[in-house]
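Novice: here is a sequence together with a model predicted from it:
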Amino acid sequence: MAVIEERENKSGGRSYRVKIRMKGYPVQTATFQRKTDAKHWAQNTESAIREGRYFTHTVSKQKLFGEFIDRYIEEILPLKPKSQYDQTIQLKYWRRAMGHMRMEEVTTSVVHTVRNRLLEGKTPRGRGRSNATINRYMAALSHAYTVAINEWEWAQDNPCKRISRLPESKGRTRYLNDVERERLLDACKASENKYLHTIVVMALSTGARRNEIVWLKWDDVHFERQVLILTDTKNRESRTVPIQSYALMLLQKRYKNRKKGQRYVFPSHVKLDKPIDIEKAWQTALRRAQINDFRFHDLRHTAASYMAMNGASLKEIGDILGHKTVQMTQRYAHLCEAHTKQIVAAMNNKFFACEIREESRYKI
């Protein structure tokens, strides 16, 4: 219940002190120069307390944005080991830009301005950032706010929700030609990282993503069936991938040379209970092979392209890559044309063999 006390100061001026007492909650007080303002505050505050909104708003006045980001990095990111490195970089950008501000001061307009500054800026290597990269930065911040709202009660609103995603390209299909492939494999074989060559061969042979390979455990490798069971995938659904030929030989060799107690197929050189980080070795191999505009994920496109050019259907490619929709595999359709023509030609030659022979008699 709210009580408004009228007060008179030494100079004869008046003020109105509001005191709100509600069972189970601490007493709230505020002072105003006008009684109408005092009544308005009392009504809004009582309503906010009943609905559980008031004390969250109070916290947002006290907490700095930097504290919020630090807590998320410390408590939440360790639970997301695969994305921890990238999201730490992304969240530290937001902290550098807005860490000095109180939570309540970080509005949609402020986030929008800081986002555009990121888009217009350059990376440490002097390159621009793509729309897709900017969207990843926004997604990291948005999830942090979701935790702050739902679990910590540090915020009432997510300022990212009202900012539209930037349009992204439909994706590219950069794949290695035969010469580039040989140069890259030679460079990987000569790498100081003893796992890099096997990892790249597996990516080319299976179309698996980098994290699906480097986080692979020996329990997921089934030599008798010649398959890998990928349990921790991007779409959170397990899938079975055949492992054949040269990739299988390399994996068998790796199994024979493993150290006792190793869970991961490609463990870190520093901590055996963590997977290897190949980024530095990968970039070095690309430079030595003189291959430009190529990412590790493009090995997945390369594998899919080779499958298409060797007669695999879009359905078969999608099953192997773990695509959820046909649209995701459609980018390889033009590479399946030759095989499709052969199928149609074989069908026509079978069904219309007599007609074809008859027509051929009159061919000039």
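Specialist: Nice, thanks for sending it over.
Novice: please count neighbours and contacts with C-alpha atoms only from this point.
Specialist: OK.
Novice: okay but Q84 is in contact with I76, surely?
Specialist: No. With contact defined as Cα atoms under 8 Å, Q84 and I76 do not form a contacting pair (9.1 Å).
Novice: in this structure I276 contacts V265, no?
Specialist: No. With contact defined as Cα under 8 Å, I276 does not count as touching V265 (9.3 Å).
Novice: between those two, who's got more neighbours?
Specialist: A direct count of neighbours by other Cα atoms under 10 Å for I276 and V265 places V265 higher, at 23 against 20.
Novice: hold the first one in mind and look at this next one:
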Amino acid sequence: MASIRKRNDKWQAQVRRTGHTLRTKTFINRADAKRWVRQTELELDRSTLAYDPSSLDRTSVGDLLRRYARDVTPAKRGKASEAKRIEVFLRQRWANVTLARITPQAFSQHRDKRLREVEAGTVLRELGLLQAVFETARQEWDIPLPENPLAKVRKPKAANGRTRRLQSGELTALLSACTEGRSEYLRPGILLAIETGMRRGEILNVRRRDLDAENGLLSIPETKTDVPRTIPLSENAARILIELRAESTDNDARLFPVSANAFRLAWERCKRRVAKHLPDIEGLRFHDLRHEAVSRFFEMGLSVPEVATISGHKDPRMLFRYTHLKPEDIVAKLRKTKLRVAA
């Protein structure tokens, strides 16, 4: 439906089509307004043919997932893990359900099933990805979904942040077990994680050109948050990186020329060797070493801004999730302060 009317010596044209927002434009003369109406109606009619509600009967959830994996996932930093997650989705029964028949209940049942198998944080990430797939289909692919079925699915509450820190003897045992393994890069990787608080991916992506040994600085151009940062290095961290840098003269060379999966497998094998004597080591994750590093920074007396400069955290609340000071150390510090005051 179209209309043209005169307003303040100008001609206002409007075009309405079901399923589309109102189109409005103002012209100086009526002929231009009529020409715009005809062009706009033609464009909307063409798009309406593509915007066919019956397409929901011909498109399955799996079709959306495959298109998302092909068109959207490759541009993401975590494309490998997301692609694997989508592969798992495609094996679910609800992946074969058409968009016309899919309901929030299918994903509520998926949520409940997964909560019996994995942690709430994993389920949250899965639901978040599914919601993003449906939202992309609605907003960018002109899929005529009346609503996002994930929008009404209750999200589980994530568990409190991990508080795991290295226990007495664990670091020594891990470093000792590294010498028994085949990977020569696991030991320096563990030490760097504790000395710098870097994530595993950041460590593995360090290149020779990123190290400024003279000033004791390391550039991290690719981070989880997509915000590059430069961190100050301790003497131990600088020494490790200088030794690794000496192995190549190519400035583009990675100091850890191993894949993420190979490094992960080396870490798991190392833990199994240690678990023969320290069974609790099985619950230690490599990311816990970042947690350990941040906690140690605070125990050294570094301020929140100083620690954030090293760790890359932008939100202090997130930073404190990694910070679990040892109560016995705080007691000793309080008593030492009290004695100094008394003196």
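Specialist: Received, thanks. From a predicted model like this one, the values you see are computed outputs, not experimental measurements.
Novice: just the TM-score for the two chains, thanks.
Specialist: Once superposed, chain against chain, the TM-score is 0.74 (TM-score structural alignment, normalised by the length of structure 2); 293 aligned residues with a Cα RMSD of 3.1 Å.
Novice: follow-up on the earlier one: overlap in contacts of I276 and V265 of structure 1?
Specialist: V214 (Cα atoms under 8 Å, 6 or more residues apart in numbering).
Novice: skip the chain neighbours and tell me the closest residue to D52 of structure 2.
Specialist: For D52 of structure 2, ignoring the flanking residues on the chain, the nearest one in space by Cα to Cα, 6 or more residues apart in numbering is P144 at 7.1 Å.
Novice: and what of I134 of structure 1?
Specialist: That would be L119: by Cα to Cα, 6+ apart, it lies 6.5 Å from I134 of structure 1.
Novice: what secondary structure does that neighbour sit in?
Specialist: Counting by DSSP: H, G, I helix; E, B strand; the rest coil, the backbone at L119 of structure 1 sits in helix.
Novice: what's the burial count for it?
Specialist: 17.
Novice: got it, and H313 of structure 2?
Specialist: 16.
Novice: map L166 of structure 1 onto structure 2.
Specialist: Aligning on TM-score structural alignment places L166 of structure 1 opposite P156 in structure 2.
Novice: its match against T122, yeah?
Specialist: No. The criterion here is Cα under 8 Å, and P156 of structure 2 misses it with T122 at 10.0 Å.
Novice: tell me how far I213 of structure 1 lies from R287 of structure 1.
Specialist: 22 Å (Cα to Cα, to the nearest Å).
Novice: okay, these two: which has more neighbours?
Specialist: Set I213 of structure 1 next to R287 and count neighbours by other Cα under 10 Å: I213 wins out with 22 against 12.
Novice: just give me the match in structure 2 for the more buried one.
Specialist: Match for I213 of structure 1 (TM-score structural alignment): I203.
Novice: excluding its backbone neighbours, what's nearest its match?
Specialist: Of all residues not flanking I203 of structure 2 in the chain, G189 sits nearest, at 6.9 Å (Cα to Cα, 6+ apart).
Novice: give the aligned equivalent of that neighbour in structure 1.
Specialist: That one, G189 of structure 2, aligns with I199 by TM-score structural alignment.
Novice: quick one: map T103 of structure 2 onto structure 1.
Specialist: T103 of structure 2 maps onto T107 in structure 1, by TM-score structural alignment.
Novice: I'd like to know how many residues surround the counterpart of S130 of structure 1 in structure 2.
Specialist: Taking TM-score structural alignment, S130 of structure 1 has E119 as its aligned residue in structure 2. Using other Cα under 10 Å, E119 of structure 2 has 13 other residues around it.
Novice: which residues sit in contact with E119 of structure 2?
Specialist: E119 of structure 2 touches A159, counting by Cα under 8 Å, 6+ apart.
Novice: ok, 10 Å please
Specialist: Shown in contact with E119 of structure 2 (Cα atoms under 10 Å, 6 or more residues apart in numbering): P156, A158, A159.
Novice: pick the one among those closest to V227 of structure 2.
Specialist: Nearest to V227 of structure 2 among those, counting by Cα to Cα, is A158 at 25.3 Å.
Novice: which SS state does the closest one fall under?
Specialist: coil.
Novice: from what I can see it touches V118, true?
Specialist: No. Assessed by Cα atoms under 10 Å, A158 of structure 2 is found out of contact with V118, at 11.5 Å.
Novice: which residues are in contact with the particular helix or strand that has R17 of structure 1 in it?
Specialist: Counting by DSSP states H and E, the element that carries R17 of structure 1 is strand 14-20. Contacts to strand 14-20 of structure 1, defined as Cα under 10 Å, 6+ apart, come from residues 1-9, 26-39, 41-43, 45-46.
Novice: before we move on, what about stretch 155-168 of structure 2?
Specialist: Contact with stretch 155-168 of structure 2 is made by 108, 111-112, 115, 119-124, 127-128, 278, 280-281, 283-285, 287-293, 295, 318, 320-326, as judged by Cα under 10 Å, 6+ apart.
Novice: so who does Y145 of structure 1 touch?
Specialist: 68-69, 72, 139, 151-161.
Novice: of all those residues, which two lie farthest apart?
Specialist: Checking those with Cα to Cα, the most distant pair is A139 and E153, at 19.6 Å.
Novice: quick revisit: which helix or strand contains the match of G189 of structure 2?
Specialist: Using DSSP H and E, I199 of structure 1 falls in helix 196-206.
Novice: so what touches the helix or strand following that helix?
Specialist: Going down the chain from helix 196-206 of structure 1, the next helix or strand is helix 210-214, by DSSP H and E. Here helix 210-214 of structure 1 makes contact (Cα under 10 Å, 6+ apart) with 82-83, 195-196, 198-200, 202-203, 206-207, 216, 228-234, 264-268, 274-278, 296-297, 299-300.
Novice: trace K224 of structure 2 over to structure 1, please.
Specialist: K224 of structure 2 maps onto K234 in structure 1, by TM-score structural alignment.
Novice: F263 of structure 2 too?
Specialist: That one, F263 of structure 2, aligns with I278 by TM-score structural alignment.
Novice: what is the neighbour count of that match?
Specialist: Residues near I278 of structure 1, counting by other Cα under 10 Å: 17.
Novice: verify the contact between it and T198 for me.
Specialist: No. Look at I278 of structure 1 against T198 with Cα under 10 Å: they stay out of range, at 11.6 Å.
Novice: common neighbours of those two, please.
Specialist: F266.
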